[in-house]
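>>> my questions concern the predicted model and sequence given below.
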Amino acid sequence: MSFENLAQELAAATPQRESYLTIGVFDGVHLGHQYLISRLVEQAKQADALAGVLTFRNNPRTILQPEYSVASITSLEERNRLIKEAGVDFVVSVTFSTAISLLRAEDFVGLLRKHLKMNGLIVGPDFALGHKRQGTPSFLKNLAKQEGFSFTTTEPLSFNNKQISSTTIRSSIIDGNIEIASDLLGRMYTLEGRVVHGKGRGGALLGYPTANVQSSPELVIPGNGIYATWALVEGRRYQSATSIGVRPTFGETERSIETFLLNFNDNLYSKDIRLEFVKRLRDEVSFENPEELQTQIALDVNQVEKLLKS
């Protein structure tokens, strides 16, 4: 996205009156983000201004460090929905680009002042804006005095001695530490996808028909193992046992997500499904034969049922 395209996108989102803004990726919209947005909404109301969030569709690190691959905790649609539910008046999503990374901090602020009528900016303690991270909180504080807009930096937050950050949450999900991830998110960690055709072993061979879930390749996937989950399909919620891994009992190597819905007998193919992860139950294990696997699945399902009933 060029400077001109950025200016055009911001101009297309010009609010009706002055605004207070915060800026960031907001991947996961975790407790730290929620606190920052609550402060934004509070200050905007006090100033009789609109509360707005400028978010990037892509993670800036993918541009600044092309060799760095970062999976998202939430899709852009989910992220924007959660931000709006937090009480802001508008969300503007732009694509981070090399051209944007080369913008001076004062020029970026100038665009926000001109097109989004920004009269207040609130950011987290590690925030930086502009070329070579020039726009640190101290830099922006001085710029705010010169330009005559409000500027606030929030304090860092932690939960049970864990730093609240998207990086910490992402690592927890990858390690299978779902409960830590959910604590830092302030809600259950979820993964969305669509049910696709699989090998058909679950029902025919094992007696437990599973839904094979295909999620976006851009999303982070929990570590291999068996999880207690809730499955949301067409507005209804079902207890479910979810397996993530490579099906070692059958000698496969391709990673998959399969979930068995308790007390469900309908067709799920091509339907959207949302999995709410509650707890990791065990590692993925290679069994000697399908009969041993079937016995273990029965134990897993029983454990899921007991856990989710409590």
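Structure received.

>>> C-alpha only now, for contacts and for neighbours.
Will do.

>>> which parts of the helix ranked longest in the chain are buried?
Longest helix in the chain, counting residues (DSSP state H): helix 290-309. Counting neighbours by 16 or more other Cα atoms under 10 Å, one finds that the buried residues in helix 290-309 are Leu293, Gln294, Ile297, Asp300, Val301, Val304, Glu305.

>>> one more: stretch 38-51?
Ser38, Arg39, Leu40, Val41, Glu42, Gln43, Ala44, Ala49, Leu50, Ala51.

>>> for comparison:
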Amino acid sequence: MQIVLNGRIKLEGSVLALGMFDGVHIGHRVLLKRAKALALQQNVPMVVCTFASHPMMTIAPEKCPPMLSTFDERAELLREQGVDVLYAMPFDSETMDMLPEEYIGELIRRFHPMAVVCGYNHSFGKKGGGSPALLAAIGDALGYSTEIVPKIMLDGHDVSSTVVRGALRRGDVTHARALLARPYARGAKMESRDENGISIALLENGKQDIAFGLYRMLWKQKGHTYPAVLELLQDEKHGIMRLPSDLEISGEGIVQFVSRADGHACTKEQM
């Protein structure tokens, strides 16, 4: 997969998938699967056009939601979904003030799309004034097709990055895992070890925190995976990890949250 950070790109044709794709959850995967199928039919690359950071970081940083994935994690997850080109634009003042029609013009100039695929609630352009319907109307005039992916549901509930964040805030990592199609992960650093276990600090401060409590987890480090239990403390950034006693490991690794080990998650009313 080619990664382009707002650089020059020259494509004679493409299938373009639009969105933030934070977490690359199962709803995103439906969209990406459809875009890949169209790209294979047309024999052109599948391009994801996204932003390097969340637009709210520019519009109103204090209101920006925590992320489910770092940029590098997002890129790797998109690569696994068959994306050929990941084009990451900066969301700056120029982009923020771009009219929806101007934004579509930029997409056409850069990617020459034969088809554009987006979610039902995708918005773009100044004050989010652009809609899938506008994309489709301009496509009808300029010769690209538009596919709008409807709302995706799981067990009668919406699938969205917002819903995943809510599950993690409640400590419902099982529900989050179902929505993400993988365990939610955080980078972590071992700080000390004693008879109670290994003290760790969660890294990546911009990512969504998880409610404190006891969790079954996997510790991934240097190509190895170890089952463990993590007692996440009330600050939600430090914890005590218990691994098999004969393991001598140190440094940084990845915590994957598998399930709750203390039998409950907070309800919305308890938060």
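On my side now, so go ahead. Quantities reported herein were computed from a predicted structural model and do not represent experimental measurements.

>>> identify the farthest-apart pair in the buried residues of stretch 38-51 of structure 1.
By the measure Cα to Cα, Ser38 and Ala49 form the most distant pair in those, at 14.2 Å.

>>> dump the buried residues of helix 290-309 of structure 1 to JSON lines, plus distance to Ala71 of structure 1.
As requested, the buried residues of helix 290-309 of structure 1 are exported to JSON lines (distance: Cα to Cα, whole Å):
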{"residue": "Leu293", "distance to Ala71 of structure 1": "31"}
{"residue": "Gln294", "distance to Ala71 of structure 1": "33"}
{"residue": "Ile297", "distance to Ala71 of structure 1": "30"}
{"residue": "Asp300", "distance to Ala71 of structure 1": "29"}
{"residue": "Val301", "distance to Ala71 of structure 1": "30"}
{"residue": "Val304", "distance to Ala71 of structure 1": "28"}
{"residue": "Glu305", "distance to Ala71 of structure 1": "31"}
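
>>> out of those residues, which is nearest to Thr14 of structure 1?
Val304 (49.3 Å).

>>> Leu214 of structure 2 -> structure 1?
When structure 1 is aligned by TM-score structural alignment, Leu214 of structure 2 is paired with Ile226.

>>> got a list of what that match touches?
Ile226 of structure 1 is in contact with Ala241, Thr242, Ser243, Ile244, Arg280, Leu281, Arg282, Asp283, Glu284, Asp300, counting by Cα atoms under 8 Å, 6 or more residues apart in numbering.

>>> please apply the same query to Phe149 of structure 1.
By Cα under 8 Å, 6+ apart, the neighbours of Phe149 of structure 1 are Met118, Asn119, Gly120, Leu121.

>>> now Arg165 of structure 2
Pro66, Leu68, Ala176, Gln208.

>>> now swap in Thr162 of structure 2 and tell me
Here Thr162 of structure 2 is in contact with no residue (Cα under 8 Å, 6+ apart).

>>> helix or strand: which one has the counterpart of it in structure 1?
In structure 1, the residue matched to Thr162 of structure 2 (TM-score structural alignment) is Thr167. Under the criterion DSSP states H and E, the helix or strand holding Thr167 of structure 1 is helix 166-174.

>>> what's around the corresponding residue of structure 1 for Pro244 of structure 2, how many residues?
By TM-score structural alignment, Pro244 of structure 2 lines up with Leu262 in structure 1. Leu262 of structure 1 is flanked by 18 other residues according to other Cα atoms under 10 Å.

>>> quick one: residues contacting Leu262 of structure 1.
With Cα under 8 Å, 6+ apart, Leu262 of structure 1 has these contacts: Tyr238, Gln239, Ser240, Ala241, Val301.

>>> return the residue of structure 2 aligned against the third one.
Aligned counterpart of Ser240 of structure 1 in structure 2: Ala228 (TM-score structural alignment).

>>> mind jotting down where the strands sit in the stretch 151-271 of structure 2?
Along the stretch 151-271 of structure 2, counting by DSSP state E, counting those that start in this stretch, strands occupy 153-154, 157-158, 184-194, 197-202, 213-221, 224-232, 238-242, 252-260.

>>> ok, which of the ones you listed comes nearest Gly19 of structure 2?
strand 157-158 (17.1 Å).

>>> and the contacts of that closest one?
Strand 157-158 of structure 2 is contacted from outside by Lys151, Ile152, using Cα under 8 Å, 6+ apart.

>>> average offset of that strand relative to structure 1?
Compared with structure 1 after fitting, strand 157-158 of structure 2 deviates on average by 1.1 Å (mean Cα distance after the TM-score superposition for structure 1).

>>> from Val85 of structure 2, how far out is Ala137 of structure 2?
The gap separating Ala137 of structure 2 from Val85 of structure 2 is 25 Å, by Cα to Cα, to the nearest Å.
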